[in-house]
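*Asks:* Make a model of this:
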Amino acid sequence: MIELYHSTHSTCSQKVRLCLAEKGIAWSGHHLNLRRFDQLKPEFLAINPAGMVPVLADGGFTANESRVFTLSESRIINEYLEEAYPQVRLAPADVHARARMRLWTKFSDDVATDAVKLPSFVKNIQPELQRLAPEEVRAMVARIPDPKVRERWTRAVTAGISAADLQPAIDRLTGMVERMDKALAQGPWLAGDAYSLADIDIAPFVHRLNRVDLFYLVEARPRVKDWYARISSRPAFAAAIPPAGSEGIQPVAA
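*Replies:* Model prediction:
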């Protein structure tokens, strides 16, 4: 049985849940509320010292049931699921389309993941930090493994994050939807004719534009808007990416 340590509104958790749902893989969940900083609790840091979700633990694929294969990094998790659970294929059969798919999954890691962090932080995490006493924030910041995240949290409760600070992220997200628009001029899905991990890995970041008041970037591009309408109407999308405000997502049945 697969266990997933995840958070409802984490884009990287959504990528993995969407892959699991499309493949019809049963899993049990350990939900972390990032707004309450569950990812910094010692019990989770013992599982992933980086303090990041998702983490997948697969105890059902190995020959020895006492061994559990644990994996972090959403892109790598989805690649693992594609190879370990091939009953529903999410990689194109065509070698060129597979290469295009890999370019998109790499782009989701290298560009989209980082670009969405600051707008998401301002919308979701900064208000929570500002409600805490300064000594609570200092204690929490000291537990953050990633120095970049520590710096961002510190700025949020001191100088704050300005519109000028956000602009580079908005520029990169604009570049993301422009790149999508060009790809979708060549076929219905990002890697071509087949729905694939390319679409799965990018979908949460397009969805997030809704929650950070940047969805106008999608609405201005009919091909991207149509792609989002099609992917968001899939049953797996509804199972993996719940409406804003929901907590404690339940396991997806096989």
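*Asks:* CA atoms for contacts and neighbours, from now on please.
*Replies:* Fine.
*Asks:* which residues of the protein fall in helices?
*Replies:* Under the criterion DSSP state H, helices of the chain are mapped to 11-23, 42-45, 74-84, 95-107, 113-120, 126-130, 134-142, 147-157, 163-184, 197-211, 216-219, 222-232, 235-240.
*Asks:* Please tell me how far the closest residue to P49 other than its chain neighbours sits from L118.
*Replies:* Distance criterion C-alpha to C-alpha, 6 or more residues apart in numbering; nearest residue to P49, sequence neighbours excluded, is P145 at 7.2 Å. For P145, the distance to L118 (C-alpha to C-alpha, to the nearest Å) stands at 18 Å.
*Asks:* neighbour count winner among the two?
*Replies:* Shown here are P145 and L118; by other C-alpha atoms under 10 Å, L118 has more neighbours (22 against 15).
*Asks:* That one touches A169, doesn't it?
*Replies:* Yes. Under the criterion of C-alpha atoms under 8 Å, L118 makes contact with A169 at 7.1 Å.
*Asks:* For stretch 36-55, could you pull out the residues that count as buried?
*Replies:* 38-40, 44-45, 47-48, 51-55 (16 or more other C-alpha atoms under 10 Å).
*Asks:* Repeat that for stretch 131-146.
*Replies:* 137, 140-141, 144.
*Asks:* for these, which one is nearest L190?
*Replies:* I144 (35.3 Å; C-alpha to C-alpha).
*Asks:* Please name the nearest non-neighbouring residue to the closest one.
*Replies:* I144 sits nearest to R150 (C-alpha to C-alpha, 6+ apart), 5.9 Å away.
*Asks:* In this model A139 seems to touch that neighbour, though I could be wrong.
*Replies:* No. Applying C-alpha under 8 Å, one finds R150 not in contact with A139, separated by 11.1 Å.
*Asks:* ok so, going back, please identify the deepest-packed of the helices of the chain.
*Replies:* Highest mean neighbour count of the helices of the chain: helix 11-23, a mean of 25 (counted as mean count of other C-alpha atoms under 10 Å).
*Asks:* Quick one: distance of it to the chain centre.
*Replies:* 8 Å (C-alpha atoms, centre = their mean, to the nearest Å).
*Asks:* if we can go back for a sec, can I get the helices of the chain in CSV with distance to G29?
*Replies:* Formatted as CSV, the helices of the chain follow (distance: least, C-alpha to C-alpha, whole Å):
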stretch, distance to G29
helix 11-23, 10
helix 42-45, 14
helix 74-84, 15
helix 95-107, 24
helix 113-120, 22
helix 126-130, 24
helix 134-142, 25
helix 147-157, 25
helix 163-184, 30
helix 197-211, 19
helix 216-219, 31
helix 222-232, 22
helix 235-240, 12
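*Asks:* and for comparison, fold this next one:
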Amino acid sequence: MPILKDKNFPEFRGLHLWHAPMSSCSQRVRIALCLKELSWVSHPLKLDKGEHAKSEYLAINPKGLVPSLINDGEVITESIDILSYIEGKFGRLGNQSLSESVITEGQHLLQKIDEAQKDVKTCSFFFLFRVRSMMNDNEFGFFQNNHSNIELVKFHERFRTGLSRKEVQESVDRSLLFFKLIEAKIEKNNGYLLNGSFSIYDLALVPNVHRFSLMRWPFEEYPNISSWFKRIKSKDWFKLAILDWEPPELIDTFSDFVGKSKNDNISAFL
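*Replies:* Have a look, this model is predicted:
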């Protein structure tokens, strides 16, 4: 778990979250905070303006990724690890009585969900984010020169010149396998990922399914995921942690773009 032992900010008492409204990893942590009804101080970052490359944020998280959580001065990074931290500090996120064997299986699922994040990013940028405002030349120059994550910088360089269809196709192909796995898990486990009830593993999955639903992934072909997500969307914390942070005009723009795309919509890659 990446608790940054060499970082401590005693001036930040209580829970403080550095996050971005449309970041799926940030959504994951906001869900956990809302689910546990914890009070927290919001520090939103504009990723489309390169604010995660500013020295003030890199001092907190040298990798320059969101989200980052500070609890009474202690810094925790990486969304999956933050979920585990919140469970350890504030109690289980969902099912309270999971057996050790189920938890072991769940850890494997968390790894799969974490690995899928790369494809969530690639597909989001290609199928959705092309129509929103991004960094201008000056902002991108600052981002290139100051962000410490070379892989992320190179991704944004490719995005600015146009992600290749090969890269996008590979992400879609992996996502297809991922959702087939999730569909089978939910069917096997009585409507949830494990043990027939909501748990940290379902929580971790929510942003993935929500993001791909914005891209109009054909979830009608996945009846178990569809039923699961319908239940998820009825929860108060779904609105508080996800919908309330998504600008309605941006979501409308995404919907129009996806609807009008022909050769560049996700169905063309399936």
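*Asks:* now what about the TM-score between them?
*Replies:* Superposed pair, TM-score by TM-score structural alignment, normalised by the length of structure 1: 0.84. Supporting alignment: 233 aligned residues with a C-alpha RMSD of 2.1 Å.
*Asks:* quick revisit: map the residue nearest to P49 of structure 1 across to structure 2 for me.
*Replies:* With TM-score structural alignment as the criterion, the equivalent of P145 of structure 1 in structure 2 is S148.
*Asks:* and that match, what does it touch?
*Replies:* Applying C-alpha atoms under 8 Å, 6 or more residues apart in numbering, we find S148 of structure 2 in contact with 53, 62-64.
*Asks:* Same check on C34 of structure 2?
*Replies:* By C-alpha under 8 Å, 6+ apart, C34 of structure 2 lies in contact with 237, 240-241.
*Asks:* which one in structure 1 is aligned with it?
*Replies:* Using TM-score structural alignment, C34 of structure 2 pairs with A21 in structure 1.
*Asks:* Please tell me how far its match sits from K15 of structure 1.
*Replies:* If you go by C-alpha to C-alpha, the gap between A21 of structure 1 and K15 of structure 1 works out to 10 Å.
*Asks:* I200 of structure 1 now?
*Replies:* For I200 of structure 1, the distance to K15 of structure 1 - C-alpha to C-alpha - is 6 Å.
*Asks:* go on, Q87 of structure 1?
*Replies:* Applying C-alpha to C-alpha to Q87 of structure 1 and K15 of structure 1 gives a distance of 19 Å.
*Asks:* ditto for D171 of structure 1
*Replies:* On the measure of C-alpha to C-alpha, D171 of structure 1 and K15 of structure 1 end up 23 Å apart.
*Asks:* cool, and K106 of structure 1?
*Replies:* As judged by C-alpha to C-alpha, K106 of structure 1 and K15 of structure 1 stand 13 Å apart.
*Asks:* A93 of structure 1 too?
*Replies:* The value you get for A93 of structure 1 to K15 of structure 1, if C-alpha to C-alpha is used, is 21 Å.
*Asks:* Then V224 of structure 1?
*Replies:* Distance, V224 of structure 1 to K15 of structure 1, using C-alpha to C-alpha: 18 Å.
*Asks:* try I125 of structure 1
*Replies:* 20 Å.
*Asks:* With Q167 of structure 1 instead?
*Replies:* 25 Å.
*Asks:* Cross-check the contact I'm expecting between V137 of structure 1 and R131.
*Replies:* No. In this structure V137 of structure 1 lies outside contact range of R131 using C-alpha under 8 Å: 9.5 Å.
*Asks:* So what does G50 of structure 2 match up with in structure 1?
*Replies:* Using TM-score structural alignment, G50 of structure 2 pairs with F37 in structure 1.
*Asks:* brain fart, I82 of structure 2
*Replies:* By TM-score structural alignment, I82 of structure 2 lines up with I77.
*Asks:* Against L209 of structure 1, how distant is the equivalent of S124 of structure 2 over in structure 1?
*Replies:* Under the alignment (TM-score structural alignment), S124 of structure 2 pairs with S120 in structure 1. Relative to L209 of structure 1, S120 of structure 1 is positioned 9 Å away (C-alpha to C-alpha).
*Asks:* Common neighbours of the two, please.
*Replies:* With C-alpha under 8 Å, 6+ apart, S120 of structure 1 and L209 have no common neighbours.
*Asks:* Please name the residues that touch A57 of structure 1.
*Replies:* Counting by C-alpha under 8 Å, 6+ apart, A57 of structure 1 has contacts 2-4, 68-71.
*Asks:* Looking at structure 2 now, which of those residues still hold up?
*Replies:* Contacts conserved in structure 2 for the contacts of A57 of structure 1, counting by both residues aligned by TM-score structural alignment, their matches' C-alpha atoms under 8 Å: 2-4, 68-71.
*Asks:* Could you export these as CSV, including distance to L214 of structure 1 and neighbour count?
*Replies:* Below are those laid out as CSV (distance: C-alpha to C-alpha, whole Å; neighbours: other C-alpha atoms under 10 Å):
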residue, distance to L214 of structure 1, neighbour count
I2, 34, 18
E3, 33, 19
L4, 29, 24
V68, 40, 17
F69, 38, 13
T70, 35, 16
L71, 32, 17
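*Asks:* Out of those residues, flag the one nearest to Y228 of structure 1.
*Replies:* Using C-alpha to C-alpha, these come closest to Y228 of structure 1 at L4, 25.7 Å.
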